[in-house]
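Participant: Here is the input, now give the coordinates:
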Amino acid sequence: MNGAQRLERVTVVVVDDEPSSRESLTMMLEAEGARVVAARDAEEGVEAVLSRTPDAVICDLDLPAMDGFYLIQRLRDDEIRSNRAPAVAVAITGHTDEAYRLRSIGEGFQHFMRKPAQPERLIALLADAVGERAAS
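Facilitator: Here you go, the predicted structure:
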């Protein structure tokens, strides 16, 4: 880090049922200036994305009850109905199967990362993608 907060004024919803993963992502993003809303399951995540219209969403694919694919479908449907620019969406998972990456992109995530997230890579990806979104 060079002291600059690359995610200043960026709202990010983090959805992960694993407390340590959710907390580490939250701390990492907040250290870069992001306003983070953390959710432990898809239902909480849907509520957060629909009520806050975030700049970005980081969502685990394997969640209890409803998975990350449910969340991204609800988010994308709401963005279309509200005529809003799509939030940057990153699927994050422990799965190494290429089918998960392909499905996540097909369902509406723009980016895919395997756990554990590499902090520098994730921050750079979000900063670039949110910057591009704001410029368009």
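Participant: only C-alpha atoms for contact and neighbour calcs from this point on.
Facilitator: Noted.
Participant: now the residue nearest the centre of the chain: how far from A127?
Facilitator: The centre of the chain sits closest to I58, judged by Cα atoms, centre = their mean, with a distance of 1.7 Å. Counting by Cα to Cα, to the nearest Å, the separation of I58 from A127 is 13 Å.
Participant: M113 is in contact with T96, isn't it?
Facilitator: No - shown here, M113 and T96 do not form a contact pair, counting by Cα atoms under 8 Å, at 9.6 Å.
Participant: re earlier: can you pull the contacts of the residue nearest to the centre of the chain?
Facilitator: The contact partners of I58, taken as Cα atoms under 8 Å, 6 or more residues apart in numbering, are V12, V13, V14, V15, A89, V90, A91, I92.
Participant: A127 now?
Facilitator: In this structure, A127 makes contact with R6, L7, judged by Cα under 8 Å, 6+ apart.
Participant: Please provide the structure for the following sequence as well, for comparison with the first:
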Amino acid sequence: MNEVARLGHARIVLIEDDPESRASLQMLLEEEGAEVVAVSDAEDGAEAAITHLPDAVICDLDLPGMDGFYLIQRLRDHEIRGNLPPSVAIALTGHDGEEYRLRSIGEGFQHFMTKPAHPEELVSLIQDALNARAVV
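Facilitator: I've put the predicted structure just below:
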């Protein structure tokens, strides 16, 4: 574990259908001090996000059944209806096309990252986004 856990006790919902990627990302985030709920599909991810009201959501876009766009639409709708502060949302995908980035931002994700996620970049992105959210 790092000398300083950079993610403090941030609550993060991680949605990734690949078991190995999910486990490695969960371990990385927990080593940085985050409390992580990790699930494998958009339906469970939406329920986890609505139940836990996380500080951040990291979501693969290509998921079985329903995609990450479905999840972010449900989460944003819940936040608006409940007058809740929006969670930081990061789209994580193997697609590097500009159309995926633009659609992700348009659908409600604030950040977009292509796979494989580089641990240092991901943790820094989450840390910076959470710090910016705390200032607002």
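Participant: So in the second structure, which helix runs the longest?
Facilitator: helix 119-135 (DSSP state H).
Participant: mean per-residue distance, that one to the first structure?
Facilitator: If you overlay the two and look at helix 119-135 of the second structure, the average distance to its match in the first structure is 0.9 Å (mean Cα distance after the TM-score superposition for the first structure).
Participant: Please give the centre-to-centre distance between that helix and its chain.
Facilitator: Remark: helix 119-135 of the second structure is offset 11 Å from the chain centroid, using Cα atoms, centre = their mean, to the nearest Å.
Participant: ok so, going back, could I have the buried ones of the contacts of I58 of the first structure as PyMOL selection syntax?
Facilitator: This is the PyMOL syntax for the buried subset of the contacts of I58 of the first structure, where burial follows 16 or more other Cα atoms under 10 Å:
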select buried, resi 12+13+14+15+89+90+91+92
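Participant: Any figure for the gap between the closest residue to V36 of the first structure other than its chain neighbours and R103 of the first structure?
Facilitator: Leaving out its chain neighbours, the residue that sits closest to V36 of the first structure by Cα to Cα, 6 or more residues apart in numbering is V12, at 4.9 Å. When distances are taken as Cα to Cα, V12 of the first structure and R103 of the first structure turn out to be 22 Å apart.
Participant: go on, E132 of the first structure?
Facilitator: Taking Cα to Cα as the measure, E132 of the first structure and R103 of the first structure are separated by 24 Å.
Participant: Which one's more surrounded, M113 and T96 of the first structure?
Facilitator: Higher neighbour count among M113 of the first structure and T96: M113, with 19 against 11, using other Cα atoms under 10 Å.
Participant: That one is in what secondary structure piece?
Facilitator: M113 of the first structure belongs to strand 111-114 when elements are defined using DSSP states H and E.
Participant: buried sites along that strand?
Facilitator: Buried residues in strand 111-114 of the first structure (16+ other Cα under 10 Å): H111, F112, M113.
Participant: How about stretch 68-82 of the second structure?
Facilitator: G68, F69, Y70, L71, I72, R74, L75, R76, H78, E79.
Participant: what's the answer for stretch 21-35 of the second structure, then?
Facilitator: In stretch 21-35 of the second structure, counting by 16+ other Cα under 10 Å, buried: R22, L25, Q26, L28, L29, E30, E31, E32, G33, A34, E35.
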